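the amino acid sequence is not available; the structure is as follows:
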């Protein structure tokens, strides 16, 4: 689905969402209740300027004080890998965006990610994975790192990583693998109105982060939940 189709299905009575230079801001009414929308469209790379603009939109929604949910719509490239962005502190700006979304969630604004296109690397982490839950539409293609990049970082042969990815979802990009690891909470049905599906998702949001549990239940990350629990136990005992 395109962003226009998503918005029409989500807000059948109209909305104020606009897209400017690939950045999505605005909102609409979901069953008479406000829903803020921010995001990135058209496989736009997420650089310093984009991260700060989206962070400002999230912080503005927090200042509104309505505690309305925030939907983060995502179809991006990776972070913008330019000399200018790196010199201006791209890593800090991406972290600021992620922390803005975490602050919104802790301030009573449930955050829901919706990936409908591509996203990768720092852009994926600072948007989709910084929300309380992440939904997806069929055809989405998220990845933290593609296999050729993994090969360069780990110095492992690409063919070995490709074999590992067939049985180990954490090594592989793509929607099915993100579902298996628990990163994607649910895949929505584009054949049904999205307003009802998003409304139900908001109404049944889990308290806390359950991605480790989902990854264990789905077989994509069988050890992560136990490891995280042991780390937390040791931290409390320190």
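Everything's here; your move. Keep in mind that this is a model prediction, so the values were computed, not measured.

C-alpha from now on. contacts and neighbour counts both.
Fine.

so for residue 59, what's the nearest residue that isn't a sequence neighbour?
residue 100 (6.5 Å; CA to CA, 6 or more residues apart in numbering).

so residue 94 is in contact with residue 128, correct?
No. Counting by CA atoms under 8 Å, residue 94 sits too far from residue 128 to count as a contact (12.0 Å).

more crowded one of these two?
residue 128 (31 against 25; other CA atoms under 10 Å).

one more structure, for comparison:
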């Protein structure tokens, strides 16, 4: 869905969201009250300047309104692969953004993400994947790492990974696979404003991703392995 259609569908009561260099910052009105909105548009490759702008909005929100919900709208092709960003410490800027969101969480702000476009690698990991709850639109594309990049990193043949992706959602891109793994809680269709209002009205759940992954047959071992580690058995 295009951003121009998404914003009025999500926030029919109005919003004051600024878009600068495809970085979204601002506020919107919902049935639950005013929420802070951050995000990306146009498949933005997130760089140093973008990460700092997003984190500045998060910190300003948690400073002025510690318990105000933060809604993250995700459309990113990943992190910016540029020498300037590497020299300026893009990894540190991404860590700063992640820590800013953790500060907001600890001060009582619910964190919610909606993937409406692309969500790839570091551009997704540094803010959208930091949410308490992640939702997606049916046409969204979710993949933490492209299979070609995964082949280079793991030194495994691309053909082998493609074959694995046919049977294992861990290797496969797409919203449905991330729903199966429990990372995406649900896909929103129909009345988006009502879906958002319902998510904001419900209490932030415990981390149920591993549990959902087992129930949905997407991650069969994660819950039991995590429990064994927590119990000191592994």
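Now that the structure is in, tell me what you want to look at. The model shown is predicted, which means the values in this text are computed figures rather than measured ones.

that older thread, which strand or helix spans the residue nearest to residue 59 of the first structure?
helix 90-106 (DSSP states H and E).

pretty sure residue 132 of the second structure sits against residue 112.
Yes. Assessed by CA under 8 Å, residue 132 of the second structure is found in contact with residue 112 at 6.0 Å.

which one's more surrounded, these two?
The neighbour comparison of residue 132 of the second structure against residue 112 (other CA under 10 Å) goes to residue 112, with 23 against 18.

and the more buried one, which of the three is it?
strand (DSSP: H, G, I helix; E, B strand; the rest coil).

any idea what it aligns with in the first structure?
Mapped onto the first structure by TM-score structural alignment, residue 112 of the second structure lines up with residue 112.

ok, now which ones touch its match?
69, 70, 71, 72, 131, 132, 133, 134, 135, 202 (CA atoms under 8 Å, 6 or more residues apart in numbering).

hang on, the fourth one in a strand?
Yes. With three-state DSSP as the criterion, residue 72 of the first structure is located in a strand.

so what's the residue count around it?
26.

from residue 31 of the first structure, how far off is it?
19 Å (CA to CA, to the nearest Å).

strands of the second structure, residue ranges please.
Assigned by DSSP state E, the strands in the second structure fall at 15-20, 23-30, 33-40, 44-46, 70-79, 111-120, 133-136, 141-143, 186-187.

by contact count, what packs against the helix holding residue 100 of the first structure?
helix 48-64, strand 111-115, helix 121-126 (3 or more CA pairs under 8 Å, 6 or more residues apart in numbering; DSSP states H and E).

mean distance, that helix to its aligned residues in the second structure?
Helix 90-106 of the first structure differs from its equivalent in the second structure by a mean of 1.4 Å after superposition (mean CA distance after the TM-score superposition for the first structure).

follow-up on the earlier one: list just the nearest of the contacts of residue 112 of the first structure to residue 44 of the first structure.
residue 72 (14.4 Å; CA to CA).

verify the stated contact: the closest one with residue 129.
No. Residue 72 of the first structure lies out of contact with residue 129 (CA under 8 Å); the separation is 10.3 Å.

could you pull out the residues contacting both of the two?
residue 113.

report the central residue of the second structure.
residue 128 (2.2 Å; CA atoms, centre = their mean).

quick check: the nearest residue to that one once chain neighbours are set aside vs residue 105 of the second structure, distance?
Using CA to CA, 6+ apart and skipping residues adjacent in sequence, the residue nearest residue 128 of the second structure is residue 113, 5.6 Å away. According to CA to CA, residue 113 of the second structure and residue 105 of the second structure sit 13 Å apart.

what about the two, which has more around it?
residue 113 (24 against 21).

I figured that one hits residue 131, correct?
Yes. The pair residue 113 of the second structure / residue 131 is scored as a contact, 5.9 Å apart, by CA under 8 Å.

number of residues surrounding residue 37 of the first structure?
26.

now do the one 3 residues further on
Around residue 40 of the first structure there are 29 other residues, counting by other CA under 10 Å.

repeat that for residue 116 of the first structure.
24.

related to what we said a few turns ago, of all the strands of the second structure, which one is nearest residue 87 of the second structure?
Closest among the strands of the second structure, using CA to CA: strand 70-79, at 13.9 Å.

the closest one: average distance to aligned residues in the first structure?
Mean for strand 70-79 of the second structure is 0.6 Å (mean CA distance after the TM-score superposition for the first structure).

rewinding a little: buried deepest among the helices and strands packed on helix 90-106 of the first structure, which one?
strand 111-115 (a mean of 27; mean count of other CA atoms under 10 Å).

ok so, going back, number of nearby residues for the counterpart of the residue nearest to residue 59 of the first structure in the second structure?
With TM-score structural alignment as the criterion, the equivalent of residue 100 of the first structure in the second structure is residue 100. Close neighbours of residue 100 of the second structure, defined as other CA under 10 Å, add up to 21.
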